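S.K.: For reference, the sequence and a predicted model appear below.
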Amino acid sequence: MSVDVNDYLESVLTDSGVCGKFQLLFYCLVYGSMVPAAFSVLMMAFGGIEPHWSCYWLSKNGLLLNVTSQMMCKPDNSTIEAVCISKTFDSSMSTIVDKVIILQVSKSVTIKNMSVDVNDYLESVLTDSGVCGKFQLLFYCLVYGSMVPAAFSVLMMAFGGIEPHWSCYWLSKNGLLLNVTSQMMCKQDNSTIEAVCISKTFDSSMSTIVDKWDLTCDKEWIISTITTIQLAGLLFGAFMSGQIGDLFGRKPTFFLSFIMLFTFNLLAAFSVSWQMFAVLRFFIGISSGWYLTIYIIILAELTSTKYRSGIVAFPAWPIGTMIFGLFCWILHDWQNIQITTSILCLPWLIGLCFVPESYRWFVSRNKINEAHQVLIKIAKLNGKPPPDFVKLCDVIAMSKTENTRDRKHTVVDILKTKHLLKDTLLLNVCWISCGYGYFAISFGVQQLSGNLYLNIVLLGLVDVVQILVSFIANKIGRKRTTFIFFAVAGITGIVVGILQFLDLNNKGQLVNGFAFTSKMCVNSGWISLIILTSEIYPTVVRNVGFGLNNSVARVGAMTAPQLVFASKHIPGLSYLLLGGLFLLSCICLVFLPETNRKALKDTIDENEGL
């Protein structure tokens, strides 16, 4: 540009106004943006300041020294080799110095493996922080509330896989349209004319994946296969959750499972083929298995011994099942149910951000500072005094068992420990029975007489009885409670199987009555088994052990849809197998240890004499 052009541009700007509203707004915006820019540049002028701090020392032989030093990285004038296990910072300011150092200290501390005294102390600390306060109210509401979309996710195929009534229009081989329709028949009955079905008309009172992709006759096997694929996902999810939960913490695993439930349920609603739907149901299964494993662990570890069985036995799942039946009746459309499930995830997804990490997991990973912070939050919400950090360190430091050095435990630790391997194999049989029994009855709901939606609700309603499991398990023990429910479930299951062979006038009512009784006992026995399982394993492998059993349960669950399908041709097959499995499980229970009224164990060694 020439000088004349520059002068002209200056004059144009001047003529447009130099001190008007535009300039006022423009300068305010530009100068105002300088404030956060200054904050960004100068933040380290404050954030890098080192607040005053003092240090608590742990000697090399595991003794907590009665010495504190002001802003010193080594004990002053001390001949004893020691490491700083905790720094207490001036609370008048918080900078990255106290944040980073706390993290480093928790990772560098050398702590002995936890003894039985430590377990008792951790129980007492939780009790002293409050067991029935505001924290528990908020915590249980969030965890139990999240069970509703999880129940929707697992049980969707109980409705979505139902075959609506349909009729067929026939075309003869010579091209003539026959003036005949048949109700749910894949071939013409008593007809000498060869014909093919050219069109199916489905009952419009409900919409499932069957009418969406015409999964009838020679495609009928696809329905049970999709359900089996979903339950295979539960198997993988349960096992993955156990390992990831023990390695990376309960809270991140819990939160991630819900993100996956929200995402895959929404995508499944817009499936364009049954193949795509089957793949997404597999990932929904993984998400559900992930969730169902980790929620029990985080509940057990943040609940005191006195109330643990009651918390696990709360009928959150049956309530979710009943709500699912209600929504099926209102929506009666599989796609709307999938979308609703995804929407129901959102409020709990936000709420779960406030669920704390398990303080026991922190302690098992030698992260004592983080464990103490969780306990402080619990005590503060419940209006109780915070636990003594020095005493917590002292109890752990004085334990006499071998050093763990923050070792990561895996399923291998279970398999190579004789008593844990024995317990695991016995529990596996029980969990397989529960997985098969629960889903054989749930996904076979269409085979019961009466109203479909009412039967779904009733299957959830009979499970509310599980709330009594807490009282019974505390009174007579976890093992005996499980045994009683399993025995009744097995006997009633065999009765249903026999009834389905017979031709009786009131057969429908009898089958329903015994089937609902069997379902009630299967679920209640499973709840008692969950309590027993979560208490048998020590903290370092609790999530792995629970996840392993949960995975094995899905093996039983995966067979359930196939046997329900086979029962259409061989009446009573699925229930007779159910009865046999639960009676076998009763025998296995005899050889398992009782855990009633005992503190949770934290390490493998101390579990030897349980």
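M.R.: Sure thing, it's come through. Numbering: from 1, shown residues only.

S.K.: rest of the way, CA atoms for contacts and neighbours
M.R.: Noted.

S.K.: Of all the residues in stretch 158-172, which ones are buried?
M.R.: By neighbour count with 16 or more other C-alpha atoms under 10 Å, stretch 158-172 contains the buried residues 158-164, 166-171.

S.K.: Compute the first-to-last residue distance for it.
M.R.: 36 Å (C-alpha to C-alpha, to the nearest Å).

S.K.: Can you give the contact residues for that stretch?
M.R.: With contacts defined as C-alpha atoms under 8 Å, 6 or more residues apart in numbering, stretch 158-172 is touched by 177-185, 193-203, 206-211, 216, 223-224, 328, 333-334, 442-446.

S.K.: again with stretch 475-490
M.R.: Stretch 475-490 is contacted from outside by 469, 472-473, 517-522, 524-526, 528-529, 531-532, 578-583, 585-586, 589-590, 592-596, using C-alpha under 8 Å, 6+ apart.

S.K.: and the comparison structure, right after this:
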Amino acid sequence: MMMMDQESSSPLNRHEQDDVDIGDDEDETDAASAPKPVTFDTFEQVLSAVGSFGAYHWAFIIVMQFSIVMWCGNFVFMPYATYMPTVECHVNGSVVVHDHRNATFFCELYSGGHCTNVTWEAPFRTIIEQWGLLCDLDYVPELINTIQMVGTLVALFFTGVLSDKFGRKRVFTVCFVVLMVACYLGTLAPDWQTLAASRFVVGGLISATFVVNFVWSMEMTGQDNNFVMNLAGLWHFGYISTALIGYLTRDWQLYLLILDAIGLPLLFFYTCFVESPRWLIQKGRLEKAAKQLTRMSQRNQSACNRVLITSDSLSAIPQERDGKRHGLLTLLSSRRLLLYTFLLSLITFATASASYAFVFQVSLLSGSPFVKLAMYGAFRIYIPFVLYYADRKLDWFGRREMIYIPMLIVCLCYTMATMSEVLTGSSNMIAMMAGAVCCNCLWTGIGQYQMELFPTRLRSTSSSVVLMFDPLASVFMPQLVYAERYYHPAPVMEVALVTFIALVAAYTMLPETKGRPLPDTLDDVAELGYERAMRPWKRLRRLLCDTGNDTELLANMEADVEPIDGAM
């Protein structure tokens, strides 16, 4: 009886044991799949864990491309809106055409009200036709161009500092909203003065939002892929799209409305992206950085889903020393950072001069402005692929070569354009466009250096300071375009000269940063190749300051020479 009980109970015991074993296996599986805490020593390790380039980054690139259409469209708005139409004054059965040969006679008729009928012919309804900006008001288009770029100077000065202080996402969102509102108000402008005020705000926030967006995107990308994110920020797609929008709308007010309609849904998409974790870590907000990194890993579906990221995981990443202030004064007080800022500012000024010399003269060159700008964008399409191949496949092609090789080409192109202006008196459009296209390579190199030469808590400030020389060039360029009426080669001659100076500076002083992660602290910046940048200055100092010691050095050398036996 007892044996029966034991035998009958044994299967039950076995089933219970199996249930226990299965339960243990499930617990072991759950334990194996559960996120495990881990500690990171560098931010590059964090990005490798969450996915340094995945679905999250591709989504950001797609949204960025539509943003570029809005930025680029507003950037080239003034060349479109100020395209000089063919104006005919009909008086007493004859027609007087407005051009430089009979401008005085035409203005006497036009301003005196003697024209019985005035006809305007242009591929785009411009503000010149809207408000009659001829004769006594012919300075207004260049003035609005200048006002727009002065706004860029003001906005860049503040947004860079604010972005380093309050975060990339917050500052970008506020500036993007103001940009769209100002763009819309410009379409309602009753006079050119109101439009100028609108362009002051819009012009400032085009560059401001682009810079903050660029820093934001680069800081979320790992060392091996941030160059791809840099290439994604180029404007070739924007120029082609802008030319198409201008051709289809053919009216400056409708053109601005379309740009605003493109930007409106982008605001929602940008709210879906997280704040820069790299910036959060350097600000000491480790807990929020951990949450943002977890969200990135989930969207990338990376292996980090099996890793638990907490504030303790990020505590070992180097941060700036407590109590150390960061801002514009820090950027200017460091000799190393000041030299880097000077070099990049000079290169930026030269590159912007070459770009604006072409863009601002589009309305003066023969042919449709839409076709020329579409060609300008189309000729730039291949550049990202060439740069990507060179960066990945050519060991000798570093960041320095990305600057001085295209700068040499730009200098040669505008030298040819200058010779054409002087010898033939006509614009060499092919040479100017070739030089402007090569500026795309330069903008890529400038952007990469901005990220790789400055620490996280100064990155947005330094980028803004450097890019302030872009509007400085554009403020200067319209005046040269205006001066072209008195000396035709002035714009291209200035570009040829300044690009040559920048070429010499870039070749002799720029350090190489290829293969290095983005620096997070000032100590990281100290590890860069500073000696190469200082070498020309040291040579100049020795040349100027050490010549007085030649006599003393020669005397010491003679005193050390022992007499030879048998001499005398």
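M.R.: Yep, that arrived. Note that the structure is predicted; figures quoted are calculated from it, not measured.

S.K.: Superposing both, give me the TM-score.
M.R.: Scored against TM-score structural alignment, normalised by the length of the second structure, the superposed chains reach a TM-score of 0.79; 480 aligned residues with a C-alpha RMSD of 2.5 Å.

S.K.: Could you find which two of the buried residues of stretch 158-172 of the first structure are furthest from each other?
M.R.: The span of those, defined through C-alpha to C-alpha, is set by Ala158 and Leu171 at 33.6 Å.

S.K.: Where does Leu504 of the first structure sit: helix, strand or coil?
M.R.: When classified by DSSP: H, G, I helix; E, B strand; the rest coil, Leu504 of the first structure comes out as coil.

S.K.: roughly how far apart are it and Val564 of the first structure?
M.R.: As judged by C-alpha to C-alpha, Leu504 of the first structure and Val564 of the first structure stand 22 Å apart.

S.K.: Quick one: buried ones out of the contacts of stretch 158-172 of the first structure?
M.R.: Buried among these by 16+ other C-alpha under 10 Å: 181-182, 184, 195-197, 200, 202, 206-211, 216, 223-224, 328, 333-334, 442-446.

S.K.: So which of Leu504 and Val564 of the first structure has more stuff around it?
M.R.: Ranked by neighbour count (other C-alpha atoms under 10 Å), Leu504 of the first structure and Val564 place Val564 first, with 26 against 10.

S.K.: Map the more buried one onto the second structure.
M.R.: The pairwise alignment with the second structure assigns Val564 of the first structure to Val481, based on TM-score structural alignment.

S.K.: If we ignore the residues flanking it in sequence, what's nearest that match?
M.R.: Excluding the flanking residues, the one nearest Val481 of the second structure by C-alpha to C-alpha, 6 or more residues apart in numbering is Pro491, at 6.2 Å.

S.K.: show me the contacts for the one you found.
M.R.: For Pro491 of the second structure, the contact set (C-alpha under 8 Å, 6+ apart) comprises Ala357, Met477, Leu480, Val481, Glu484.

S.K.: again, only this time at 7 Å
M.R.: With contact taken as C-alpha atoms under 7 Å, 6 or more residues apart in numbering, Pro491 of the second structure is in contact with Ala357, Met477, Leu480, Val481.

S.K.: Now name the helix or strand holding it.
M.R.: According to DSSP states H and E, Pro491 of the second structure maps onto helix 490-509.

S.K.: what does Tyr169 of the first structure give?
M.R.: Element membership for Tyr169 of the first structure, per DSSP H and E: strand 166-172.

S.K.: Tally up the residues packed near Gly447 of the second structure, please.
M.R.: Per other C-alpha under 10 Å, the neighbour tally for Gly447 of the second structure reads 23.

S.K.: excluding its backbone neighbours, what's nearest Trp53 of the first structure?
M.R.: Nearest residue to Trp53 of the first structure, sequence neighbours excluded (C-alpha to C-alpha, 6+ apart): Phe89, at 4.3 Å.

S.K.: before we move on, what about Ala103 of the second structure?
M.R.: Among residues not flanking Ala103 of the second structure along the chain, Cys135 sits closest, at 7.8 Å (C-alpha to C-alpha, 6+ apart).

S.K.: Counterpart of the one you found over in the first structure?
M.R.: For Cys135 of the second structure, the aligned position in the first structure is Cys217, judged by TM-score structural alignment.
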